[in-house]
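Novice: Have a look; sequence and predicted model below, questions after that.
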Amino acid sequence: MDIGRLRALRELSIRKTMAAVAEALHVSPSAVSQQIALLEEEVGIRLVERRGRGVVMTPAGQQLVLRAEKILIEIESAKADIAELKSVVSGELRVAAFPSVAAAVIPKVVYDLAERHPHLTVQFEEMEPAESVAALRSWQTDVAIIDDLNMPTGALDPNIETIFLMEDVFNVMVSKDHRLSERPTVGLHELREERWAIDTASDTYTRMLVEACQEDGFKPNIVARCKGFEVTIALIRQNYGISILPGLRASYDLEDVWVCRLVPEIRRKIFLAFRKEEKRSPALQAFLDRMAEKPPLS
């Protein structure tokens, strides 16, 4: 059986629509549909059934997906075995990370790796944690940087290993002209009457902020829902709103913004995630070694 067709079937079992699989594999939906049709012709039995706009696996499809996953894991493990025999760190390493940690960590790390290992190419793609884990499961990335807010314990496949990277503390960010500027700490209750500008790229982050405020007895007055940090920080600079943002965002690009420590603290843990069978890969090991250096921002 063709490996590419098996990979397409496995992707379809995860993503449920031809369009989503096509986007993940960087091909057209018709190409995915053709791959599945050829695989069904090859095995002589229906593997998927259409349900509305999506598909579900037939019993035969479910069985083949389980076998396909084992085959794909073995192939990647074999690649790691061969790579381990090479004395030079080379090839391509694909890294996915969410915006705040990516902007704070990735540029320096990939630059250092290029200096140390000129035959290694790091391909970076910005993804939210859930998206990057899906990419990791489907061999679309080699390393995913995730946090425990978006990926709670038990949400990862057994064949995915994680390594603790750092803790991040959330901060209150206000304009230099705001009444709270120059304060080292700010209590959440002091933000009851404020206008809020929030980054809505992560549903989990938004839900966390709203729930924290509700536990403190108020509902935040959200006047701006932004899909990235650029607009959020522009509104803060203009003193139109305040926000609570990850501490990693306080490490750069904060001209005309005052950062206060939130009391009580809200923390998150950040991890590196990768497929267990590829840990022996020299390219992956070089990345893990660089990320393990303290501090990772330097």
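Specialist: Happy to help now that I have it. Residues are numbered from 1 along each chain as shown.

Novice: Going by C-alpha atoms from here, please, whenever you check contacts or count neighbours.
Specialist: OK.

Novice: May I ask you to name the longest helix in the chain?
Specialist: helix 59-85 (DSSP state H).

Novice: In that one, which residues are buried?
Specialist: Buried residues in helix 59-85, defined by neighbour count with 16 or more other C-alpha atoms under 10 Å: 61-62, 64-65, 68-69, 72-73, 76-77, 80-81, 83-84.

Novice: And the residue nearest the centre of the protein?
Specialist: The residue lying closest to the centre of the chain (C-alpha atoms, centre = their mean) is P129, at 2.7 Å.

Novice: So for that residue, what's the nearest residue that isn't a sequence neighbour?
Specialist: I146 (4.8 Å; C-alpha to C-alpha, 6 or more residues apart in numbering).

Novice: one step back: from memory the residue nearest to the centre of the chain sits against L149, does it?
Specialist: No: using C-alpha atoms under 8 Å, P129 is not in contact with L149, being 9.2 Å away.

Novice: Look up the residues that both of the two are in contact with.
Specialist: Listed as contacting both P129 and L149 by C-alpha atoms under 8 Å, 6 or more residues apart in numbering is no residue at all.

Novice: sec struct for N239, please.
Specialist: Following DSSP: H, G, I helix; E, B strand; the rest coil, the label given to N239 is coil.

Novice: Roughly how far does it sit from D199?
Specialist: 16 Å (C-alpha to C-alpha, to the nearest Å).

Novice: Next: A83.
Specialist: Between A83 and D199 the distance is 40 Å, computed by C-alpha to C-alpha.

Novice: What strand or helix carries E42?
Specialist: helix 29-43 (DSSP states H and E).

Novice: Pull out the buried residues from that helix.
Specialist: 29, 32-33, 35-36, 39-40.

Novice: between those, which is closest to V56?
Specialist: I36 (12.6 Å; C-alpha to C-alpha).

Novice: Second structure for comparison follows:
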Amino acid sequence: MLDVRRLRLLRDLAHLGTIAAVAQAHSYTPSAVSQQLAALGREAGVPLLAHTGRRVALTPAGTALVQHTETILSALEAAEAELAAASTGLTGIVRIGAFPSAVRTLLPSALVSLAAQHPALDLMVTELDPVEMPDALRDRRLDVALSHDYDIAPAIAEAGLDAVPLIEESVFLAVPGTAGTTALADAERDSWIIGSPGTLCHTVTMRLCESAGFTPAVRHHIDDFTAVLALVAAGQGVALIPELASPARPDVRLIPLPARRRTHIFHRRGARAHPAIAACVTALRSSAPG
């Protein structure tokens, strides 16, 4: 019989890439993870990992087992959801992840609604960049996540996760109120304020500028849109700003761009019928702008 906990470690190795990353995600030592994966290989009766120097990769059998593991874990989520639906009242911890502008705009009213309707739920919010959320959901650090992508940088389908569409919003080029810039192509000569390398906002800015025929001259790396707008207003550069993060202010002019940001509610596959997850989805959809 294959051990589900060990199967989860193998699945996480497929997504995270290294034993050290799996160990960190589960608060284990790398040695403990290696021992558990070796035991799983003995249970399976075939090699699941191939070692090349200090690196490890999944064998074809290991890859096939990961695919079955996704199905097994989704079935377990569905079983937990059905058992939870049979209990009386909603209780327990629900860990919600969200990107910064969603924490400010989408979450507050949803949290108020959930607290009023289900006071026994213990709601915990963590702010994360979208690139971090899939792994946080899979290793159960999150139960629900508000994540986004852009039509110019669409997200890939994530194994073991399901998505519920929430909103789409416009994307703007934010320029100082007195600037002569009227279009994205005009910003080739401007200094730019963009997100940190590795974030989705950084990727989207680079792609949009490249589509306009230039590479942005980056002056500042800032991830908080409130700070970005303050720097734009101070004449320190231009930036891309999504609609949710763009409150009207007289010292910043917003130029619409041919791009859309799309927000989805994510949860582990099989968990949609869990009463607490369903309640979160309902509250978030009710509080989203029309």
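Specialist: Structure's in. What do you need? Note that this is a predicted model, so its numbers are computed, not measured.

Novice: still on that earlier bit, nearest to R5 of the first structure, of the buried residues of helix 59-85 of the first structure?
Specialist: Nearest to R5 of the first structure among those, with distances taken as C-alpha to C-alpha, is A68, at 9.6 Å.

Novice: Just list the residues touching the closest one, thanks.
Specialist: 6-7, 10.

Novice: hang on, the earlier thing: need the contact partners of the one helix or strand the residue nearest to P129 of the first structure maps to.
Specialist: Assigned by DSSP H and E, I146 of the first structure belongs to strand 143-147. Contacts of strand 143-147 of the first structure with the rest of the structure, by C-alpha under 8 Å, 6+ apart, involve 93-98, 128-130, 132-133, 136, 268-275, 284.

Novice: give me that answer again for 10 Å
Specialist: By C-alpha atoms under 10 Å, 6 or more residues apart in numbering, the list of residues contacting strand 143-147 of the first structure from outside reads 93-98, 101-102, 124-136, 152, 162-168, 268-275, 284, 287-288.

Novice: just the buried members of the residues you listed?
Specialist: By neighbour count, with 16+ other C-alpha under 10 Å, the contacts of strand 143-147 of the first structure hold 93-98, 101-102, 124-136, 162, 165, 168, 268, 270-275, 284, 287-288 as buried.

Novice: can you give me the helices for the stretch 101-250 of the second structure?
Specialist: Using DSSP state H, counting those that start in this stretch, the helices found in the stretch 101-250 of the second structure span residues 107-117, 133-138, 200-211, 225-233.

Novice: ok, back up a step: so which of the contacts of strand 143-147 of the first structure are in strands?
Specialist: 93-97, 124-126, 162-168, 268-275 (DSSP state E).

Novice: just to revisit the earlier point, neighbour count winner among N239 and D199 of the first structure?
Specialist: More crowded of N239 of the first structure and D199, by other C-alpha atoms under 10 Å: D199, with 22 against 17.

Novice: before we move on, the earlier item: gap between the residue nearest to P129 of the first structure and L165 of the first structure?
Specialist: Distance from I146 of the first structure to L165 of the first structure, by C-alpha to C-alpha: 10 Å.

Novice: Common neighbours of the two, please.
Specialist: Common contacts of I146 of the first structure and L165 (C-alpha under 10 Å, 6+ apart): 269-273.

Novice: TSV please, covering the residues you listed and showing distance to V55 of the first structure.
Specialist: Shown next, in TSV, are these (distance: C-alpha to C-alpha, whole Å):
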residue	distance to V55 of the first structure
K269	36
I270	34
F271	33
L272	32
A273	29
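
Novice: Thought Q24 was touching A32 of the second structure, still the case?
Specialist: No: at 11.2 Å, A32 of the second structure does not count as touching Q24 under the criterion of C-alpha atoms under 10 Å.

Novice: how much space between the closest residue to T226 of the second structure other than its chain neighbours and R11 of the second structure?
Specialist: Closest residue in space to T226 of the second structure, ignoring its immediate chain neighbours: A245 at 7.5 Å, by C-alpha to C-alpha, 6+ apart. Distance check for A245 of the second structure against R11 of the second structure: by C-alpha to C-alpha, it reads 36 Å.

Novice: Settle it for me: which of those two has more neighbours?
Specialist: Between A245 of the second structure and R11, counted using other C-alpha under 10 Å, R11 has the larger neighbour count: 26 against 18.

Novice: and the residue nearest to the more buried one when sequence neighbours are not counted, what does it touch?
Specialist: Closest residue to R11 of the second structure apart from its sequence neighbours, by C-alpha to C-alpha, 6+ apart: V66 at 5.2 Å. For V66 of the second structure, the contact set (C-alpha under 10 Å, 6+ apart) comprises 7-15, 48, 58, 60, 72.

Novice: Please pull up the equivalent of T205 of the second structure in the first structure.
Specialist: In the first structure, the residue paired with T205 of the second structure is L209, using TM-score structural alignment.

Novice: Now do the same contact list for that match.
Specialist: 198, 215, 219-220, 243-245, 266.

Novice: now swap in Q36 of the second structure and tell me
Specialist: Neighbour list for Q36 of the second structure: 3, 5-7, 9-10, 30, 42 [criterion: C-alpha under 10 Å, 6+ apart].

Novice: Give me the mean deviation of stretch 205-212 of the first structure from the second structure.
Specialist: Its aligned residues in the second structure lie a mean 3.0 Å from stretch 205-212 of the first structure after superposition (mean C-alpha distance after the TM-score superposition for the first structure).

Novice: Any buried residues in that stretch, and which?
Specialist: 205, 209-210.

Novice: I'd like to know which of these is nearest to V110 of the first structure.
Specialist: Closest to V110 of the first structure, out of all of those and judged by C-alpha to C-alpha, is Y205, at 26.8 Å.
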